[in-house]
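> here are the coordinates; sequence isn't available:
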């Protein structure tokens, strides 16, 4: 059995092959992150493994390594994701004190994969891959729109002593345009502000079009998830894009830890307490925070839960309890949606 640990980067990936006894079986390989990398890696590992089964372990930097993982999986190999913290722990165990390099990190990834059964395996889901691209694009457009709107408001406040209203909607843009035309300012300033307002209108339209596309894609994939109060189509798309196959989280507790909603025990002796987990996927944590705020306003059961815990835990502590409770509901809903979707695919294949 050979485990290949890979330390991914933007331009190159560094691979180290480790045997079942934990010893390196070859020199490290550095491969360019281009279209030929899969062929180079497979040719190299065939000469190294000598027919032994191979498992590929990649440090969990999916922005750089997703294409690599997809290529290896499509080539018929097993691909594992190793959390960065786990890799760092094994680097301290196996490397000299204070030493760090790409080959050392790659070897630590392989050692972590050998020592930790049950690591997440890479999967390819076409629908989730499409959603991930659209969700990331929407987030980028929203950031750009926020930047332009802030510039518009700063400039109009300087020249007009007035800050326009909500520029993400048509009435606010129309009001700002009318105010701009009636103001006394130089032609250069008026033209610059008009261009910024025009860019804001274009970004608004692009975001609305993306949201329509996302709604059409999410609706058949997550009907149970969308029934949860506080989970919009955009929130559901983020959940699907970040989590992917919900079956990789066998319990809701594992999902809670992944999202940063599971409190961390820090007690000793007779002093039992927990502290807030500041790690986890922050995008998912933001979705759960928003859902908790919405449920606080509109869901009677959530309001009752918060009222029960606020006297002892405070407002923030009670909200975190609600977020942890929402994880259980979301895990059940996504599991139900996954089973329904697989059944639909199976029936479609049988009919064909």
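All right, it came through fine. Owing to the predicted nature of the structure, the values given are computational and were not obtained by experimental measurement. Numbers count the residues shown, from 1 in each chain.
> CA only for contacts and neighbour counts going forward, please
Will do.
> The spatially most central residue of the chain and residue 229, how far apart?
Nearest to the geometric centre of the chain sits residue 242, at 3.8 Å (CA atoms, centre = their mean). The gap separating residue 242 from residue 229 is 20 Å, by CA to CA, to the nearest Å.
> before we move on, what about residue 212?
From residue 212 to residue 229 the distance is 20 Å (CA to CA).
> The residue nearest to the centre of the chain and residue 64: what is the separation?
16 Å.
> continuing past the one helix or strand residue 195 maps to, what's the next helix or strand?
Element membership of residue 195 [criterion: DSSP states H and E] is helix 187-221. As assigned by DSSP H and E, the chain's next helix or strand after helix 187-221 is helix 223-226.
> Please name every helix or strand in contact with whichever helix or strand comes after that next one.
Downstream of helix 223-226, the next assigned helix or strand under DSSP H and E is helix 233-243. If contacts are counted by 3 or more CA pairs under 8 Å, 6 or more residues apart in numbering; DSSP states H and E, helix 233-243 sits against helix 126-160, helix 187-221, helix 223-226, helix 282-298.
> A helix includes residue 40, no?
Yes - under DSSP: H, G, I helix; E, B strand; the rest coil, residue 40 sits within a helix.
> second one coming, line it up with the first:
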């Protein structure tokens, strides 16, 4: 515990492997500046030095989840700085990690911090599933585009509306391609099948998470919104009650 017994403000400049932690008094006097290797135990020990329920700020940067969870478990009041709102740091002539952490603490202490919402763990897990499903679909789309490209090189046109539907796949497998072209298409089709199976698996996992979710059911009454888009909206919006009105939700920039 620090000898200073007043309320403390803590700024953390979080990086992938190491982070800098700056502690300040409620008047802005710097108490310490420490560099740690990213580790829950090391972070927890440093926050113990900040007294009871310190205000702690870190930027919504790469891999912030673990740090926010450790800080909250340690009893800190955690604030998440919006990256776009703190871009002003770039103007400084002197720029280093200690200054970045101190500036975050200053903004928080003076009530000028542009904050992002810290989604609870359950919402973050749902986002992980929904966003990963979207990545699987994007990867599969890239593979399908490669199949079309190979066929174009070989001068092959298969006249179906969906090359990867039942009829399209049947014709594709009967198409005579030679050498490297045939080998590449065969490989691409195997990868597409794997991604199809993985997408189906994550669709089931998402559906299980959202079974009985009132908001997910209600939003699907809107024209054009099915289970996939409903899951995206629920995951990204999170607790809709954090918005004071429908207009504020519709103007939400994140």
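All right, it came through fine. Only a predicted model underlies this, so the values are computations on that prediction, with no experimental measurement involved.
> The residue nearest to the centre of structure 1 and residue 131 touch, don't they?
No - Residue 242 of structure 1 is beyond contact range of residue 131, at 9.5 Å (criterion: CA atoms under 8 Å).
> circling back to that earlier point, now the angle from the helix holding residue 195 of structure 1 to helix 126-160?
With axes from the mean of the first three to the mean of the last three CA atoms, to 10 degrees applied, the angle from helix 187-221 of structure 1 to helix 126-160 works out at 150 degrees.
> can you pull the buried residues of helix 187-221 of structure 1?
Neighbour-count burial for helix 187-221 of structure 1, counted by 16 or more other CA atoms under 10 Å, picks out 190, 193-194, 196-197, 199-201, 203-204, 207, 210-211, 214-215, 217-218, 221.
> go on, stretch 114-126 of structure 2?
For stretch 114-126 of structure 2, the buried set under the neighbour-count rule, 16+ other CA under 10 Å, comprises 114, 115, 118, 119, 123, 124, 126.
> okay, now the alignment partner in structure 1 of residue 96 of structure 2: neighbour count?
The pairwise alignment with structure 1 assigns residue 96 of structure 2 to residue 101, based on TM-score structural alignment. Residue 101 of structure 1 has 11 neighbouring residues, counting by other CA atoms under 10 Å.
> go on, residue 104 of structure 1?
Using other CA under 10 Å, residue 104 of structure 1 has 24 other residues around it.
> Then residue 2 of structure 1?
Residue 2 of structure 1 has 25 neighbouring residues, counting by other CA under 10 Å.
> same question, residue 249 of structure 1
If we define neighbours as other CA under 10 Å, then residue 249 of structure 1 has 16 of them.
> That one corresponds to which position in structure 2?
Applying TM-score structural alignment, one finds that residue 249 of structure 1 aligns to residue 243 in structure 2.
> Name the SS class of residue 66 of structure 1, please.
At residue 66 of structure 1 the chain is in helix, as set by three-state DSSP.
> mind checking the end-to-end distance for stretch 182-193 of structure 1?
In stretch 182-193 of structure 1, first residue to last residue: 13 Å (CA to CA).
> which residues are contacting that stretch?
152, 155, 159, 160, 180, 181 (CA atoms under 8 Å, 6 or more residues apart in numbering).
> How about the fourth one: what's its closest non-neighbour residue?
Right, the one you point to is residue 160 of structure 1. Spatial nearest neighbour of residue 160 of structure 1, chain neighbours left out: residue 183 (7.3 Å); criterion: CA to CA, 6 or more residues apart in numbering.
> The one you found and residue 99 of structure 1: what is the separation?
Here the criterion is CA to CA. By it, residue 183 of structure 1 lies 64 Å from residue 99 of structure 1.
> can you check residue 60 of structure 1 too?
Taken as CA to CA, the span from residue 60 of structure 1 to residue 99 of structure 1 is 21 Å.
> Of those two, give the one with the bigger neighbour count.
With neighbours defined as other CA under 10 Å, residue 60 of structure 1 and residue 99 compare such that residue 60 has more, 21 against 10.
> Next one: the more buried one relative to residue 53 of structure 1, how far apart?
Look at residue 60 of structure 1 and residue 53 of structure 1: by CA to CA, they are 22 Å apart.
> got it, and residue 14 of structure 1?
Residue 14 of structure 1 is 20 Å from residue 53 of structure 1, by CA to CA.
> Repeat that for residue 24 of structure 1.
Remark: distance between residue 24 of structure 1 and residue 53 of structure 1 (CA to CA) = 15 Å.
> Give me the more crowded residue out of the two.
residue 24 (17 against 11).
> Enumerate every residue touching residue 221 of structure 1.
337, 338, 341.
> Could you export those residues as JSON lines, including neighbour count?
Shown next, in JSON lines, are these (neighbours: other CA atoms under 10 Å):
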{"residue": "337", "neighbour count": "19"}
{"residue": "338", "neighbour count": "18"}
{"residue": "341", "neighbour count": "15"}
